[in-house]
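1. based on what follows, work out the 3D shape:
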Amino acid sequence: MDNPSKRPGRLGVGVIGAGKVGAVLGSALRAAGHAVVGVSAVSARSLDRAEVMLPGVPVLEVPVVVERAELVLLAVPDDALPGLVEGLAETNTWQPGQLVVHTSGRYGWRVLEPAVAQGAIPLALHPAMTFTGTSLDLTRLTGACFGVTAPAAVLPIAQALVVEMGSEPFVIDEEQRGLYHAALAHGANHLVTLVAQATQLLGQAGVENPARLIGPLLDAALDNALERGEQALTGPVARGDAGTVRAHLEAIRRASGPDQDIVATYRALARATADRALAGGRLRPEQAESLLDALMGPSDLRDADERPPGE
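-> I've put the predicted structure just below:
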């Protein structure tokens, strides 16, 4: 049976940040045969996570982890990454030939230029998935995708590391990292908000187990949308049912009371849906106009009243 630790090219990995991502990716690299030589952790939660996900790995100060490692995994918040890289460069901690990997979706490899100036090899590996910080994530990594950015000469190294973790690499151009990350955040993070709002309304409608009721519908909608794109659209906006949309807004207003964030979300998403349905030929112009009239909020009505006649 293949022993991962006996494969060629095994590296000593240092993990900076034992958050949900760092601990899991460190564990995945360890499972691929690399040796995790040190981890940095400060909070009680990160210390517990390091103990569970990286048992036996010494918890060390950041400079010591970097000094010991052939591959440094920087799993820190986006805003902290540039300062961390620069600070370690100022103390001449980076080493020639050392692989420096960060997991930020926002940045490409150029955020690592202070380390590159000292001879390090920069790789940006962003896992396109959400993390719990538990062993469950190791299963989810199998078949997951990573956004990979690196100089052309070392891009195969970045891709190989992703494949070793059981995932699929997608090459993202340096200048497109911001758009790439915005797309993922818009899809995944805002989906959570949308589902939370929908289950809240179901609860207010008297449904005891909102997740059980709406779960199959959401699963089907997501599968259909990924397979068929906007052709999977159903519901009152797709049909041009302006009266139903008005009734929805009134029901949500009554349920929400003074907190009208769900009304605003419904209105914004219905408008975007109507615009795209019109552009795609799903709605006739008069249907779209009726929908947009139904979706007008107080500020829209006020703006309309203030316009000069004929505008």
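
2. use CA for all of it now, contacts and neighbours both
-> Will do.

3. how about the strands in the chain?
-> 12-16, 35-40, 71-74, 99-102, 121-127, 145-149, 168-171 (DSSP state E).

4. other SSEs contacting the second one?
-> Meaning strand 35-40. strand 12-16, helix 20-31, helix 62-68 (3 or more C-alpha pairs under 8 Å, 6 or more residues apart in numbering; DSSP states H and E).

5. can you list contacts of that strand?
-> Contacts of strand 35-40 with the rest of the structure, by C-alpha atoms under 8 Å, 6 or more residues apart in numbering, involve 5, 10-18, 26, 29-30, 50, 54, 57-62, 65, 68-69.

6. kindly give a single ChimeraX line that selects the buried subset of the residues you listed.
-> Buried subset of the contacts of strand 35-40, written as a ChimeraX selection, criterion 16 or more other C-alpha atoms under 10 Å:
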select :10,11,12,13,14,15,16,17,18,26,29,30,50,54,57,59,60,62,65,68,69
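
7. out of the strands of the chain, nearest to residue 138?
-> strand 121-127 (11.9 Å; C-alpha to C-alpha).

8. I have a second one here; can you model it like the first so I can compare?
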Amino acid sequence: MLTLNVIGAGRVGQTLARLFHSADQFQIASVFTRTAATAQHASHFIGSGKAVHNLLELASADVCMLTVADDDIATISNLLLVKDMLKPRSIVFHCSGSKSSSILQPLRDAGHYVASFHPVRSFASPEVVVADFVDTYCGVEGDAEALAILVPAFEAIGARTFMLETEHKLRYHAASVFASNYLVTLMDIALKTYQAAGLSPEMAVALAQPLAKKTLENVFSSSTEDALTGPIKRGDLETVEKQLADLALWDQQAASLYQAFIDPTKAVANRVKRH
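-> Got it, this is the predicted structure:
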């Protein structure tokens, strides 16, 4: 069985390492975080691996999983190279959504195999994700030699892998930000706007929750064109302008966001008309 070092055992690292260990895909060698306490906690959660808080104490391993912050990937991978901490022809992969495997090019140039694997989901709670990871989509790209080992390992823990184009990794991740992170921000603004209209926080949630939930259901059961409702679809642009002016009196940030959505929403509405 191939050995795996987990470098940066936060929520993503802990989750994947525990799943790999439970499915007998890798033997966990070292579990690295920046402090002894967090490394020990991560190792305990994973159920295997030596807790390490000094990177130079990593055990030798066949595969290295970099689940560190995006800005640390290049630094950590270069340190592994400079300190000669990798076996010949090691596999090194990271789990960043926005960075491609090209950030590991120095390792590739040194004869190692590199890849990136991005699980398309929230990792708010490792315990929860471990329990329902099956059918999680994972965007992958990188060297064929790395993918030949990693794709079967990810599929063994229930992932649905799909190939990404390396040059479009940033754009792919931006789509995920729209679908997840910015959706949260949009709901935050909606709830605040309801409250600014004089409604209680509880009533704001009561109104926004079914509206947002049903809208998303309509998007994915049909299409964005069919799901669109409201003043722009009706061509009631006077209402839109009045709402924009009213929002500007209350909160310029909310008004700017509202305005930013006008033209893209008109584009969706125009597609409806053409159909």
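
9. just give the TM-score of the two.
-> Superposed pair, TM-score by TM-score structural alignment, normalised by the length of the second structure: 0.87. Supporting alignment: 269 aligned residues with a C-alpha RMSD of 2.4 Å.

10. out of the helices and strands packed on strand 35-40 of the first structure, which is closest to residue 250 of the first structure?
-> Comparing those by C-alpha to C-alpha, helix 20-31 comes nearest, at 41.1 Å.

11. matching residues in the second structure for the closest one?
-> Mapped onto the second structure using TM-score structural alignment, helix 20-31 of the first structure covers residues 11-22.

12. burial check on the equivalent of residue 263 of the second structure over in the first structure, number of neighbours?
-> In the first structure, residue 263 of the second structure lines up with residue 271, judged by TM-score structural alignment. Neighbourhood size, residue 271 of the first structure [other C-alpha atoms under 10 Å]: 19.

13. leaving out sequence neighbours, find the closest residue to residue 271 of the first structure.
-> Once flanking residues are discounted, residue 271 of the first structure sits nearest to residue 292: 6.6 Å by C-alpha to C-alpha, 6 or more residues apart in numbering.

14. circling back to that earlier point, can you tell me which of the helices and strands packed on strand 35-40 of the first structure is nearest to residue 221 of the first structure?
-> It is, among those and with distance given as C-alpha to C-alpha, helix 20-31, at 28.5 Å.

15. mean deviation of that closest one from the second structure?
-> Mean deviation of helix 20-31 of the first structure relative to the second structure after superposition (mean C-alpha distance after the TM-score superposition for the first structure): 1.4 Å.

16. give me the contacts around that helix.
-> Looking at what lies outside helix 20-31 of the first structure - C-alpha under 8 Å, 6+ apart - the contacts are 4, 13, 15-17, 35-36, 49-50, 53-54, 73-76, 131-135, 137-138, 161, 164-165.

17. please apply the same query to stretch 235-248 of the second structure.
-> Counting by C-alpha under 8 Å, 6+ apart, 231, 232, 254, 255, 256, 258, 259 sit against stretch 235-248 of the second structure.

18. check the gap between the counterpart of residue 75 of the second structure in the first structure and residue 230 of the first structure for me.
-> Aligning on TM-score structural alignment places residue 75 of the second structure opposite residue 83 in the first structure. Residue 83 of the first structure sits 42 Å away from residue 230 of the first structure, taking C-alpha to C-alpha, to the nearest Å as the criterion.

19. how many neighbours does the closest residue to residue 294 of the first structure other than its chain neighbours have?
-> Leaving out its chain neighbours, the residue that sits closest to residue 294 of the first structure by C-alpha to C-alpha, 6+ apart is residue 246, at 5.6 Å. With neighbours defined by other C-alpha under 10 Å, the count for residue 246 of the first structure comes to 16.

20. in a markdown table: the strands of the first structure, plus distance to residue 288 of the first structure.
-> Below are those laid out as a markdown table (distance: least, C-alpha to C-alpha, whole Å):
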| stretch | distance to residue 288 of the first structure |
| --- | --- |
| strand 12-16 | 52 |
| strand 35-40 | 55 |
| strand 71-74 | 48 |
| strand 99-102 | 45 |
| strand 121-127 | 39 |
| strand 145-149 | 37 |
| strand 168-171 | 38 |
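
21. can you tell me which of the ones you listed is nearest to residue 189 of the first structure?
-> Closest among the strands of the first structure, using C-alpha to C-alpha: strand 121-127, at 14.6 Å.

22. that closest one: average distance to aligned residues in the second structure?
-> Mean deviation for strand 121-127 of the first structure: 1.2 Å (mean C-alpha distance after the TM-score superposition for the first structure).

23. what span of the second structure is that strand aligned with?
-> Counting by TM-score structural alignment, strand 121-127 of the first structure corresponds to 113-119 in the second structure.

24. mind checking how far that stretch is from the chain centre?
-> 13 Å (C-alpha atoms, centre = their mean, to the nearest Å).

25. ok, stretch 16-26 of the second structure next?
-> Using C-alpha atoms, centre = their mean, the offset of stretch 16-26 of the second structure from its chain centre is 20 Å.
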